[in-house]
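Participant: sequence-free structure coming up:
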């Protein structure tokens, strides 16, 4: 990601390295002033680039500029170990006998194409939507999604699920967003599902409610499985249920030392979700995963770290500062390299995870309609009153 000072320095570097006239170039440049203005105007447009155009584009610009200012390549090919020098030499040499005037015109046209592509991409990228219970902020190429329902401990209602799907979808298609960080407001990261989601409806039958809930949960989990960019969870406090299970689908998980991780599925007459039936045994081993998923064992931050669910634990008073450092670090890394590497690491499991998600949500649909689940939820809610 190229932002701030880095973006400015890269832009200056591209312009300086690809268009600076060397002493030999100046002599020839003055000899064909007929296209001097073409090159100068192209150099001015090149300064409008706000992102690194990539090595292929930079090499093409380099070759065309050398051809336009000097003519056909007249230098010896660099040694075999000078890989950068060889790449630049090849970009110039392959232009053959292309005239300086034609090279200048091609250089100018290519600069216009590059600037136009960036401008079009910028216009197509939309600013974050203001959601009711989510805060979405794009900073330095990283989208920070904050669950913002602190009075309910950031419990997820149906609308928050829909909004999270939308926030992930728009981040995936936004060229200015290279990674996402998910966190929470207040003392909790997320207390799981808002149990009012299970309240009877006057307009829907229990079967219709269960089916709609299954599809929404399936689509939400799929949106995380399919998310093509690095996804980091910054767990600022206790996490419950879906807030715990989705951590296994994140690429990095950082938490405060006061965070806890609790999945009381059996207590609520339900079953695992968000592919935790596969991922938790994979990272924790069957014995520990069963203790967490079947017995509802609440893990501490250190325990979650020891069992592979969490990447690192930070002292609570340093958590925000450390998360900011992580955001800045992610923002400084090459975005396409991050995406391609994530695809390599996760890609082989994507279809399988979606199958697991489908099976889990089908079982949950069945459980939600059972008398056992209804009685367990009523007992839990009465205990909370």
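Facilitator: Here it is on my side, so go on. A quick note: this is a predicted structure, and the numbers were derived from the prediction, not measured.

Participant: from here on, contacts and neighbour counts on C-alpha atoms
Facilitator: Will do.

Participant: which SS state does residue 135 fall under?
Facilitator: With DSSP: H, G, I helix; E, B strand; the rest coil as the basis, residue 135 sits in strand.

Participant: alright, now check it against this:
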């Protein structure tokens, strides 16, 4: 009788523990989502999942406000018990880079002040990736353009759907390189292909990006999410210390170089946006885009 009672009590305690764990998990989920507008943050078992899900821009384009939300999410994941971070996106586009409409709207009001503010936001956004000590896994479900593609070498594992493609048409967008791509792209892709991407807007397919080392693996679109989650969950079973120390060994030697490159790139963007020619070039780009449509 006593044994039966203790077993029942133990089962009740276990159920209560599971319920309490689920309740705390749901509370954390709700608290995370309430704090963000343009991204979704999910606290999973062993990792944090950040999804770009912009409500204020098209095609998950980046604005200073969105970049600040991503920085906050990375800061939270760095401080909690997450072993790694998964970055992905909602919709058919991973990220279309800096929003040109936003740039023109803000730079037209106060060019000097806004150029500094936006360039500083880009700098801090890129620094958040450079300084993040835990592994960052990126799942590219669709097109990644501009800054959305430039940050990929700052991440540790990049998986892409067959539908994904990559483009950094800096010259066409009237922008100079960002996201440390002026350094990382030549290192990974070679100078010739980097120049073609930056100056000519060369578009890389997922398979091309994989063969050149920008992407680790390419998966079929219909099973992409399942393949990613399976591998991320497996990574999350590893030792947190081993993951972090392994990343440190691979990345630490490049940290100061990337910081310097990021600073120079953002200074160049600031100068460009502060100039009349830079603003006129953005206007010209948007006008051409309207006529093309």
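Facilitator: It's in. Since the model is a prediction, treat every value here as computed from it, not as a measurement.

Participant: for the stretch 51-200 of structure 2, what spans make up the strands?
Facilitator: With strands called from DSSP state E, counting those that start in this stretch, the stretch 51-200 of structure 2 shows them at 84-89, 136-140, 144-145, 157-161, 165-167.

Participant: between those, which gets nearest to residue 5 of structure 2?
Facilitator: Nearest to residue 5 of structure 2 among these is strand 84-89; the distance by Cα to Cα comes to 42.0 Å.

Participant: Which residue range of structure 1 does the closest one align onto?
Facilitator: Counting by TM-score structural alignment, strand 84-89 of structure 2 pairs with residues 179-184 of structure 1.

Participant: neighbouring contacts of that stretch?
Facilitator: 141-148, 154, 171, 189-190, 229-236, 327, 330-331 (Cα atoms under 8 Å, 6 or more residues apart in numbering).

Participant: Nearest approach to residue 222 of structure 2 belongs to which of the strands of the stretch 51-200 of structure 2?
Facilitator: Ranking these by distance to residue 222 of structure 2, with Cα to Cα as the measure, places strand 157-161 first at 8.8 Å.

Participant: follow-up on the earlier one: quick one: the strands of the stretch 51-200 of structure 2 as CSV, columns for mean neighbour count and distance to residue 126 of structure 2 too.
Facilitator: Shown next, in CSV, are the strands of the stretch 51-200 of structure 2 (neighbours: other Cα atoms under 10 Å; distance: least, Cα to Cα, whole Å):
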stretch, mean neighbour count, distance to residue 126 of structure 2
strand 84-89, 23, 14
strand 136-140, 24, 13
strand 144-145, 24, 15
strand 157-161, 23, 17
strand 165-167, 24, 18
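
Participant: Turn these into JSON lines, including distance to residue 188 of structure 2.
Facilitator: Formatted as JSON lines, the strands of the stretch 51-200 of structure 2 follow (distance: least, Cα to Cα, whole Å):
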{"stretch": "strand 84-89", "distance to residue 188 of structure 2": "21"}
{"stretch": "strand 136-140", "distance to residue 188 of structure 2": "17"}
{"stretch": "strand 144-145", "distance to residue 188 of structure 2": "17"}
{"stretch": "strand 157-161", "distance to residue 188 of structure 2": "13"}
{"stretch": "strand 165-167", "distance to residue 188 of structure 2": "14"}
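
Participant: Of these, which is nearest residue 245 of structure 2?
Facilitator: Per Cα to Cα, nearest to residue 245 of structure 2 of the strands of the stretch 51-200 of structure 2: strand 84-89, 12.3 Å.

Participant: Mind telling me what residue 133 of structure 1 corresponds to in structure 2?
Facilitator: Under the alignment (TM-score structural alignment), residue 133 of structure 1 pairs with residue 38 in structure 2.

Participant: Now do that match against residue 72 of structure 2, distance only.
Facilitator: Residue 38 of structure 2 is 12 Å from residue 72 of structure 2, where distance means Cα to Cα, to the nearest Å.

Participant: With neighbour numbers in mind, choose between the two.
Facilitator: More neighbours surround residue 38 than the other of residue 38 of structure 2 and residue 72, with 21 against 16 (other Cα atoms under 10 Å).

Participant: The residue nearest to the more buried one when sequence neighbours are not counted: how many residues sit nearby?
Facilitator: For residue 38 of structure 2, ignoring the flanking residues on the chain, the nearest one in space by Cα to Cα, 6 or more residues apart in numbering is residue 54 at 4.1 Å. Residues contacting residue 54 of structure 2 under the criterion other Cα under 10 Å number 21.

Participant: Residue 60 is in contact with residue 54 of structure 2, correct?
Facilitator: Yes: counting by Cα atoms under 8 Å, residue 60 is a contact partner of residue 54 of structure 2 at 5.2 Å.
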